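1. just coords:
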């Protein structure tokens, strides 16, 4: 008798043993049969769905949140919430239809964050990435397509934001060579990731604009961001600068205005105290700020513009080469720029005698005077200056 014959004989004579083995075999078969569909469905899910995640810290979140409301299938999506005075898509999941493509979404809120944090996950039943790109583009309302988003960052992190209408560079009256220099540098930087990597140089760009109040520094930044379709992240406090920088994307331009004023509470040892954002905070060591601008904490692709009315008041470490890559003086307008501004306001050529004025001074003059009155006033100022020198 072979071993197989002996085993079969034992099973035939012992029904309890035969039942146990049969049950085990049946259970194993069912487990395998159940696992195959689950794994197949998971594989199919990864293959046929295209998923995008949108976080509440991103500029696109409000637009996506509102857009889903008009595309969801209400029969399967009954969760709502009150937001901005109207009912919007609530937390939870649901289904929607966009350009004939079915999508499912889930809106969740994190309970482990110090600040309010939400995520919308959208999965489209298609392999066509173009559908997702069109969805994200169509989410943006018409009025937002001609605007940039400005986010505020204080000592405690994100502090809300607002939208500003885009501004053309041709509406900013500063010397043309200065505008061309900054536009050229930004264009080169955006395409120079490989150039920096091959030379072991951090891929970041720091620009400092300095000059008297009213010279056009803020207007120039607004126009540059508009021209490159950047969103602005506006730094109100240097405390937490590193965390703010890490939140940036390739479409973000960080702006630190009047750095000499907001750096007053910074010290090299962190012992000085200052009132920031309405509360007393211990001053951050200066090296933390410097390392955020150019150090191990500096993220790739970082772009920031710093402004000051008093270049001589800045710590030399802030403006050293490598930390600040471009130092640009924005001063009173040249006669060519002043005449271009005159043409824009009055629609004709003008200005004979001229002594340098800031853009803000000329704007106030051109907004309140006739062309003849403005020319006369500018001429009188030239005569007065000559007499003072004499």
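-> Structure received. Predicted model, so just to flag it, every value in this text is computed and none were measured.
2. Please make it C-alpha for all contacts and neighbour counts, starting now.
-> Will do.
3. okay, now residue 34: neighbour count?
-> Residues lying near residue 34 (other C-alpha atoms under 10 Å) number 11.
4. What of the one 3 residues further on?
-> A total of 11 residues lie near residue 37 under the criterion other C-alpha under 10 Å.
5. Name the next helix or strand following whichever strand or helix holds it along the chain.
-> Using DSSP states H and E, residue 37 maps to helix 15-48. On the C-terminal side of helix 15-48, the closest following helix or strand by DSSP H and E is strand 50-55.
6. List the buried residues of that following strand.
-> 50-51, 54-55 (16 or more other C-alpha atoms under 10 Å).
7. how about a markdown table for the residues you listed, with distance to residue 152 added?
-> Formatted as a markdown table, the buried residues of strand 50-55 follow (distance: C-alpha to C-alpha, whole Å):
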| residue | distance to residue 152 |
| --- | --- |
| 50 | 32 |
| 51 | 29 |
| 54 | 19 |
| 55 | 17 |
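8. Helix or strand: which one has the closest residue to residue 183 other than its chain neighbours?
-> Leaving aside its chain neighbours, residue 183 sits nearest to residue 224 (7.4 Å; criterion: C-alpha to C-alpha, 6 or more residues apart in numbering). Take DSSP H and E as the rule and residue 224 turns out to sit in helix 217-228.
9. this is the other structure I want to compare:
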């Protein structure tokens, strides 16, 4: 070898540069061969599954990766009933997604969700190692919601490719199991619906105390509608039904709708007609692409339209026109298989065209509580029907000639404040007028 190198160094052509050029060429060929060999080896040994952000499996995969595994251990000092919870997220690189919703009364609700951060994450699934890479392309955006385009790629050995369907199935079942026994609340995000926060525990319909017969009447009507798709279809009737719950504030309208959704195993899509940027086209699109088995809820319909005029209480006017709302409810392009509920505190402010049959089929007054409601609510809190009549009598005396009645929300707050003392709740019934409670 030394002799060869010596001969090359003595060669005038090699010294002139031809030899160096040849070595460089050989090195470049070797480098390219290594790269192509590695790529070929990768193609032969590895397989990659890509999940774009527009695919439903994308959210399921992220949810599965951020699921907190809980292990239960008993502390030495604690009893067997005392457990310590250890958090072990599958992914060690997390980012936060914040859901923020501003309510009409000025209050705000914020939910934080942990998701895998941008980058690579290693997991072991059914004995096979998988590399999961979350990528964000800042040069590409989703034109519908202006969000950066993202993908999740899952890479594993080719021999383990059969695990991909099982992984997606597990991710789906895990995401849906988190919603079992719960109601998912959806809000609009651009032209699509997205879950708002974590699913809510289903509320028993018996927990909402309405006047005699109201709950049963609405529930029976809804069930009859859901069970008669063929009947509607055979007669050429649009398969959709609208309900209007109207009455005083705090009477339980929204609470009943949430409980009804739980009873039917439905979710709720909340649409704010006063939302900035909402247009007629977007409204129609949202009502067409609602998630399956969902109730569309339009709360405080009078807040968006007073008769046929748009309200402007917050310094801007919604892009939705009154005619656009009517067309979305029952126009040519209106969605079928739809269950819609509206609520209002002022039915007199609603245009008759909005609540005519076909747009609103059932109107129910949910107003100030009757004596029967008060008795049932008292008995529900204190499990003592004997004292319920005394509370009703005290409430009637407090109302006097004017017939003043507190709302159901006020009564509930009163019973919560005196939750351990039914006698005191009777004696202090006058506090309902003052609405002044202090700890």
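-> Cool, got the structure. Quantities reported herein were computed from a predicted structural model and do not represent experimental measurements.
10. rewinding a little: and for the helix holding residue 224 of structure 1, what span of structure 2 is it aligned with?
-> Helix 217-228 of structure 1 lines up with residues 253-264 of structure 2 when matched by TM-score structural alignment.
11. hmm, back to that, next structured bit after the helix holding residue 224 of structure 1?
-> strand 231-235.
12. how close does that following strand sit to structure 2?
-> Mean deviation of strand 231-235 of structure 1 relative to structure 2 after superposition (mean C-alpha distance after the TM-score superposition for structure 1): 1.4 Å.
13. Please compute how far that strand lies from its chain's middle.
-> 7 Å (C-alpha atoms, centre = their mean, to the nearest Å).
14. Check stretch 416-434 of structure 2 too.
-> 37 Å.
15. Please measure how far the first residue of it sits from its last one.
-> 16 Å (C-alpha to C-alpha, to the nearest Å).
16. Tell me the buried residues in it?
-> For stretch 416-434 of structure 2, by 16+ other C-alpha under 10 Å, it's 418, 422, 425-426, 429, 432.
17. Report the mean distance between the helix holding residue 224 of structure 1 and its aligned residues in structure 2.
-> Helix 217-228 of structure 1 sits 1.2 Å off on average (mean C-alpha distance after the TM-score superposition for structure 1).
18. Contacts for that helix, please.
-> 147-148, 166-169, 172, 174, 183, 209-211, 231-232, 253, 305, 307, 330 (C-alpha atoms under 8 Å, 6 or more residues apart in numbering).
19. the inter-axis angle of that helix versus strand 231-235?
-> With axes from the mean of the first three to the mean of the last three C-alpha atoms, to 10 degrees applied, the angle from helix 217-228 of structure 1 to strand 231-235 works out at 150 degrees.
20. Provide a list of residues in contact with the residue lying closest to residue 140 of structure 1 once chain neighbours are set aside.
-> Leaving aside its sequence neighbours, residue 140 of structure 1 sits nearest to residue 63 (C-alpha to C-alpha, 6+ apart; 5.7 Å). Residue 63 of structure 1 makes contact with 139-141, according to C-alpha under 8 Å, 6+ apart.
21. top of these by neighbour count?
-> Neighbour max across the contacts of residue 63 of structure 1 (other C-alpha under 10 Å) = residue 139, 19 neighbours.
22. and it, what does it touch?
-> Here residue 139 of structure 1 is in contact with 63-64, 66-67 (C-alpha under 8 Å, 6+ apart).
23. same question, residue 152 of structure 1
-> Neighbours of residue 152 of structure 1 in contact, by C-alpha under 8 Å, 6+ apart: 158-161, 233-236.
24. Need the counterpart of it in structure 2.
-> With TM-score structural alignment as the criterion, residue 152 of structure 1 matches residue 187.
25. how about residue 18 of structure 2, what's its match in structure 1?
-> For residue 18 of structure 2, no residue is aligned by TM-score structural alignment.
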